[in-house]
Every structure is written in structure tokens, then in C-alpha cells.
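Asker: Predicted model and sequence below, questions to follow.
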Amino acid sequence: MSTTRRKLDALRAQVDESMGQRTLRATGGDTEPSHPPQFSPVPSEKDIGRRSKLSLGTLDLNRVIPDPNQPRRQFDNDELARLAESLQQTGQLQPIRVRWDEEQKSWIIISGERRYRAARLAGLKTIDCSFHENDLTNSATLEQQLVENLQREDLTPLEEAEAYTQLMQINDWNGKQLAAALHISPSRITRAMALLSLPDDVQQQVQTGDLAAATAYELTKVSDPLEQRNLASQAVEGRMTQRDIAATLKAQRRQKRRSSTGVNLTFLADNGLRVQVRSPRRQTYPDVLEALQQAVEDVQLRIDSRVFL
């Protein structure tokens, strides 16, 4: 009888152990749990859909939302349609990166919004994700998104310029510091941000692709908004190329330099005398001739008046 009792006690101990009980204590030959059995906790909302390797998992699409501060604003519909077809045929080859937002109780996309949009377009219910556990500042998130988009060349010129501006404002950086952080040339940042100085309607032409960014950059060297619009219209209509605009502006600058240098002329006479004509403003030769004639009249008056040198 005692043998049977011991076997039953041992069996009960094994059952308790399997239910989460870790240690037993003896009480008069019997075994009792040292504490109530502890069961695995119910998963928090954050952990639903995650695998044992918590850095990866599959989420319902309705639990994932785009980042409202994502620098990329435009997505090509044809490219999304092709990617959606690929997802239907071959599945998702690379997870998107997401971070948890406690306020919104949702996963926010760090990178991979194009795949997310294509998955919705394809009618998929879930999406594979890579989870970022550590907290990310707005600056760090934006920097990661910007670097990824720059590497993939997914940003429009104005989206790129706006992202640069945000990063500089958030971190109180100058262009050189931003270039060092992103590992790109300072001139790329300068040229991109210059586009934001153009009139809104000209920026819209850049955004839609009607006006090339390189051509638009040439227009930033023009101070008059009306002239910027005029040159932009000619470029969009195909009447001027980037090279034409650059040549026109270069000629204007050359003419302006000439007009700002004034006049400094020297005339040599046969008797060895040297006559100089100077003016702080640009003059013509008729203007010079008139001035010399007045000088001759003044010299003749001095001779007639017997004024000696």
C-alpha cells in the first residue's frame, strides 16, 4: 500500500512539475508544492504574432501603420502593382522593419513602406516583420529612413531636401555635420536644399518630374522669381536645356562684372605724355570722347589765360 502511495505521490509531483512547479518540500513523508503552480503569462498585445525569436515575426497588416514622418511621400503606382504581383507569386522575401508605439498600440514602419503598400494591394492579411526593440528618437528614425531611401534612390529631389532640413533642425547640425553623419558629400546637401528656395510653382514642376533637378538647381542662382519662372517654363517646354540656362546665366554674370568694374583707360601721346580716363561706372567711347573734348577746352582756356604749370 505504501509503495502505491509513493508512486501516486511521485506521479502527482511530475504533473505539478509539468505545470510549472519547480521545487517540492517534504511534510511527514508527503510532498507538497512550496508555492502555487506558475503558468505562462498571457501574451501582451505587443507580443501577439511574434515567434520564439522575438526579433522576427508575422503581424496582421491592420496592426502595422506607416510612419507619418517618413521622408518619402510619393510611390509609383506601376511599381507597387509589380511588387504586389511578385508578393502573390513568390511571397515576401525580406521582412519590413517596425517599432512599437505604445500610444497608438501599433507597430510603426521604420523601413519597408513600399512592401507594406504592395502587400495591402495584393490583398495579403499578414506581413513578415523585423522588430526593433530599443527606443528610437525621431532623429534616429529619420536618419535610418533617409539613409535607406538614399541608398535605394527612392526619394524625389524635394523629399530629399526636406529630409535634410528636418535632420539639421532636429540635431542643430550644419551642412558639414549632416554630410558626415550620412556619409555623403556636402555639395549634395547644398544642391538639394537650394531647391527649397525656388517659388512653389517651380518646386511643383520639380516634384512632378517636369523640371529636372539639375536644371532647377541652375535656377537657384537667379535672384528674380519672375526670371526663375520664365526660365523654368522654357525648360519644361523644351526650348532651353540645362546647358542653355547655365550659359545664359554665365553670360549675364560676365556682363554684370564688366558693368561693375568701371573704366580705366590710358592714352599715350607722341610727346611722351600719358592721358588717363577713369570712371567708377561703365562708360562708352562716346562718353570718353566727350570728356576728352571738355578737357581740351579746359586746357585751351588755361593757355589763353596764361596759366602756367
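Answerer: Arrived safely.
Asker: For the rest of this, base every contact and every neighbour count on C-alpha atoms.
Answerer: OK.
Asker: doesn't residue 165 fall inside a strand?
Answerer: No - counting by DSSP: H, G, I helix; E, B strand; the rest coil, residue 165 is not found in a strand; it is helix.
Asker: And the strands in this structure, which stretches?
Answerer: Taking DSSP state E as the test, the strands found in the chain are 24-27, 30-33, 56-60, 64-65, 96-101, 106-111, 126-132, 263-268, 274-279.
Asker: looking at those strands, which is buried most?
Answerer: strand 106-111 (a mean of 22; mean count of other C-alpha atoms under 10 Å).
Asker: Run through who's touching it.
Answerer: Residues from elsewhere that reach strand 106-111 (C-alpha atoms under 8 Å, 6 or more residues apart in numbering): 46, 63-67, 96-101, 141, 144-145, 148.
Asker: Next, the angle strand 96-101 makes with it.
Answerer: 140 degrees (axes from the mean of the first three to the mean of the last three C-alpha atoms, to 10 degrees).
Asker: out of the contacts of strand 106-111, who's nearest residue 82?
Answerer: Distance ranking of the contacts of strand 106-111 against residue 82, using C-alpha to C-alpha, places residue 96 first at 17.7 Å.
Asker: thought that closest one was touching residue 112?
Answerer: Yes - contact criterion C-alpha atoms under 8 Å: residue 96 and residue 112 qualify, at 4.7 Å.
Asker: ok, so what distance separates residue 290 from residue 298?
Answerer: According to C-alpha to C-alpha, to the nearest Å, residue 290 and residue 298 sit 12 Å apart.
Asker: brain fart, residue 81
Answerer: Residue 81 is 86 Å from residue 298, where distance means C-alpha to C-alpha.
Asker: Counting neighbours around each, name which of those two comes out higher.
Answerer: Using other C-alpha atoms under 10 Å, the more surrounded residue of residue 81 and residue 298 is residue 81, with 16 against 12.
Asker: How about the more buried one: what's its closest non-neighbour residue?
Answerer: residue 118 (6.8 Å; C-alpha to C-alpha, 6 or more residues apart in numbering).
Asker: burial measure for the one you found, as a count.
Answerer: 22.
Asker: just the helices in this structure please.
Answerer: For the chain, applying DSSP state H gives helices covering 2-18, 77-90, 113-121, 138-152, 157-171, 175-182, 186-194, 200-208, 213-219, 225-236, 242-261, 285-304.
Asker: hold the first one in mind and look at this next one:
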Amino acid sequence: MGIRGVDQKPQLSPVPNSKDVGRRALRNFGTVAIDSVIPDPDQPRTKFSDDEIQRLANSIQDKGQLHPIHVRWSEAHDKWIIISGERRYRATKAAGLPSINCQFQEQELSKTEILEQQLIENLLREDLKAIEEAKAFEQLMKLNGWTGKELGVAIRVNPSRITRSLSLLKLPVDIQDRVESGDLSPTAAYELSKLPNDEQRRAALASGESLTGSTSVKKMQGKVRERKGKSAPKRRGLKQTFLTEDGWKITVSANKKGNYHEMEQALEQALDEVRLRIQNNVHLG
């Protein structure tokens, strides 16, 4: 039959190595032994709810694994490392299944590209806790030498969200721990970050109340205003007032001179603040 009769499709070796076990030729999807997969130690998300994992494990036992995890091969570990889908991986293990469905990353990715993919997936699924998100933003900025605005463009996140998130890293570790544990809401923690030093931040928390509910935001804003009023002298700056068609009056003021570009950024942050208060069920009045 000559050369036309030869199957020209490349074949996997008849004696497969660790990387090829469970895979099909020319396919980016397959099933591998779950013991051949390990989590990525640099994954932004570090904490998982046991209840959440168990619920997903029950679903996998009942309906099977509906979505594959995304993995890359590591010669150093002789294992597949998870790019995204660690929650599904943990649930599959908890379900007692011996194998897991995977999407295989063929093209080599840089450390930055891997972190970007992990961060974007977690942001889309809202899986990251506030401090985890802030640390992931910071890590990406350091890896690429980006500003917050450049990071926002790269991962399509509002720069004001990045600014607010990074402000949590200015807080001392003990206050960050309260945010991670859920004892202090991210919105209230952001208000704390506006204070000039850790002494004043801790003093604002001296009451020892759990600050997770909608009232916590109002309380914290009041404490921050009180602390700022004691430490910051009033300075003359700018003030602009805008009237909307439906009767709202919006005033923008600052204790320094500025321009409309800076005012626009401030209004974007204010809009993010309004959205956060809506999410936290904060009511006007």
C-alpha cells in the first residue's frame, strides 16, 4: 500500500511513562489515577471548608465528576500538578474514587501564567478569602513589576478593587487573622486600614466585638472617623458638588488639591464601597 497505508498519526509509546498513563493519543482530556495528582503549593487559595468539600464529595458519588480539573506535568515531581480545580480534587479523594478526570495542559506555562489562571478562576467562582485574594494580587504585581492599575487591566478587575484589597495587607497579622477567621468583615477591615498606624487600628478594635454583620461597617466607620478626627488637622482642599436628574446631590471633597482624574478614581472607589454595603445588607439611615 506504500506510504498512504501508513498511519501517520503519532502514537504514544507502547510502554507508557508516568506522564502517559490513562491518556489517549492527541487528546487533551483523560482520566488518571488520583495518586498521580498533587495540589500546587503556590495556589492562592489555601483554606477549604470541610463541609463544602463533603457536600461536593456526596454529589460526585451520586452524579460523578461533572467537570475535569486542569493539570500540568511536573518532571521534578513525576506527578500532575493542579492548575485549577483543587476543590474538585479534594472532593474526589473524599469520595474515595481511585481516578480523576483531567484536562491536560500541553503548552508550558510560566509561573506568572499559572498564577493568573488560578487567580482568575478563583475570582470568577468567588472562592478566595479576602486576605488570600490580597496576597495573590500582591504576588502577581511583584512577579511582573505591575502597578495595581496594570494588574487590573491584565486580569480584568477594577483597579479600585485591587487597591482596597491590598490595603488589607497593611493591617498587622493579628487583625488579618481576624479577617481570615470571619471575626472581622473585609469591609470593616478596610475601614481600619485607613488609620495611620497599628496602635490606632488595634484601639479601634479594643471593644472586642465580633464585627461580621452589617452594623459592623457603621461602627467601624464611626471609630475610624473619631480616631482620624483626633489625629488629623483640617486642611483646605477641594470640594465639588454634582446634581443628578432624579434629585441626588453628590459631593466630592478632599483635604488636598487634586484633578478630575483623581476625582474619577475616588468616585470609582466610592461606587465599589456602595456595592459592598449592598452585599453586606447595610441600610441607609
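Answerer: Perfect, thanks for sending it. Predicted model only: the values in this text are computed from it and were never measured.
Asker: Need the TM-score between these chains.
Answerer: Once superposed, chain against chain, the TM-score is 0.74 (TM-score structural alignment, normalised by the length of structure 2); 227 aligned residues with a C-alpha RMSD of 2.4 Å.
Asker: Now do the same for the residue nearest to residue 81 of structure 1: its match in structure 2.
Answerer: The alignment partner of residue 118 of structure 1 in structure 2, by TM-score structural alignment, is residue 91.
Asker: what do you get for residue 67 of structure 1?
Answerer: Match for residue 67 of structure 1 (TM-score structural alignment): residue 40.
Asker: for residue 200 of structure 1, same thing?
Answerer: If you follow residue 200 of structure 1 across to structure 2 using TM-score structural alignment, you land on residue 173.
Asker: Kindly report the same for residue 156 of structure 1.
Answerer: When structure 2 is aligned by TM-score structural alignment, residue 156 of structure 1 is paired with residue 129.
Asker: which ones are touching that match?
Answerer: Listed by C-alpha under 8 Å, 6+ apart, the contact set of residue 129 of structure 2 reads 45, 180.
Asker: repeat that for 7 Å
Answerer: Residue 129 of structure 2 makes contacts with residue 180, as judged by C-alpha atoms under 7 Å, 6 or more residues apart in numbering.
Asker: What distance do you get for it to residue 186 of structure 2?
Answerer: Separation of residue 129 of structure 2 from residue 186 of structure 2 (C-alpha to C-alpha): 9 Å.
Asker: and what of residue 121 of structure 2?
Answerer: From residue 121 of structure 2 to residue 186 of structure 2 the distance is 21 Å (C-alpha to C-alpha).
Asker: residue contacts, the aligned residue in structure 1 for residue 119 of structure 2?
Answerer: Taking TM-score structural alignment for the superposition, residue 119 of structure 2 sits opposite residue 146 in structure 1. Residue 146 of structure 1 makes contact with residue 71, according to C-alpha under 7 Å, 6+ apart.
Asker: hmm, try it at 6 Å
Answerer: By C-alpha atoms under 6 Å, 6 or more residues apart in numbering, the contact set of residue 146 of structure 1 is empty.
Asker: Give me the range in structure 1 that stretch 60-71 of structure 2 lines up against.
Answerer: Matched against structure 1 by TM-score structural alignment, stretch 60-71 of structure 2 falls on residues 87-98.
Asker: Distance from the chain centre to that stretch, please.
Answerer: Taking C-alpha atoms, centre = their mean, to the nearest Å, one finds stretch 87-98 of structure 1 lying 25 Å from the centre of the chain it belongs to.
Asker: who's more crowded, residue 121 and residue 186 of structure 2?
Answerer: Neighbour tally, residue 121 of structure 2 and residue 186, criterion other C-alpha under 10 Å: the higher count belongs to residue 186, 24 against 16.
Asker: Tell me which residue of structure 1 lines up with that one.
Answerer: That one, residue 186 of structure 2, aligns with residue 213 by TM-score structural alignment.
Asker: roughly how far apart are the residue nearest to residue 81 of structure 1 and residue 32 of structure 1?
Answerer: In terms of C-alpha to C-alpha, residue 118 of structure 1 sits 58 Å off from residue 32 of structure 1.
Asker: Could you count how many residues lie near whichever residue in structure 1 pairs up with residue 28 of structure 2?
Answerer: In structure 1, residue 28 of structure 2 lines up with residue 55, judged by TM-score structural alignment. Burial of residue 55 of structure 1 is recorded as 13 neighbouring residues (other C-alpha under 10 Å).
Asker: ok, residue 55 of structure 1 touching residue 131?
Answerer: Yes - if you go by C-alpha atoms under 6 Å, residue 55 of structure 1 and residue 131 touch, sitting 5.0 Å apart.
Asker: ok, back up a step: show me what contacts the match of residue 28 of structure 2?
Answerer: 130-131.
Asker: Kindly recompute the last result at 8 Å.
Answerer: Neighbours of residue 55 of structure 1 in contact, by C-alpha under 8 Å, 6+ apart: 130-133.
Asker: Tell me the one of those nearest residue 26 of structure 1?
Answerer: Distances from residue 26 of structure 1 to the contacts of residue 55 of structure 1, taken by C-alpha to C-alpha, are shortest for residue 133, at 43.8 Å.
Asker: Leaving aside the residues adjacent along the chain, what's closest to that closest one?
Answerer: Once flanking residues are discounted, residue 133 of structure 1 sits nearest to residue 99: 6.8 Å by C-alpha to C-alpha, 6+ apart.
Asker: I'd say the one you found and residue 132 touch.
Answerer: Yes - under the criterion of C-alpha under 8 Å, residue 99 of structure 1 makes contact with residue 132 at 5.1 Å.
Asker: Kindly list the longest helix within structure 2.
Answerer: Max-length helix for structure 2 by DSSP H is helix 260-279.
Asker: rewinding a little: could you save the helices of structure 1 as a markdown table and add columns showing distance to residue 275 of structure 1?
Answerer: Shown next, in a markdown table, are those (distance: least, C-alpha to C-alpha, whole Å):
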| stretch | distance to residue 275 of structure 1 |
| --- | --- |
| helix 2-18 | 114 |
| helix 77-90 | 74 |
| helix 113-121 | 75 |
| helix 138-152 | 63 |
| helix 157-171 | 56 |
| helix 175-182 | 52 |
| helix 186-194 | 49 |
| helix 200-208 | 53 |
| helix 213-219 | 44 |
| helix 225-236 | 43 |
| helix 242-261 | 20 |
| helix 285-304 | 9 |
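Asker: right, so those: which one is the most enclosed?
Answerer: Compared across the helices of structure 1, helix 213-219 shows the largest average neighbour count, a mean of 21 (mean count of other C-alpha under 10 Å).
Asker: Relative to structure 2, what is the average displacement of that one?
Answerer: Its aligned residues in structure 2 lie a mean 0.4 Å from helix 213-219 of structure 1 after superposition (mean C-alpha distance after the TM-score superposition for structure 1).
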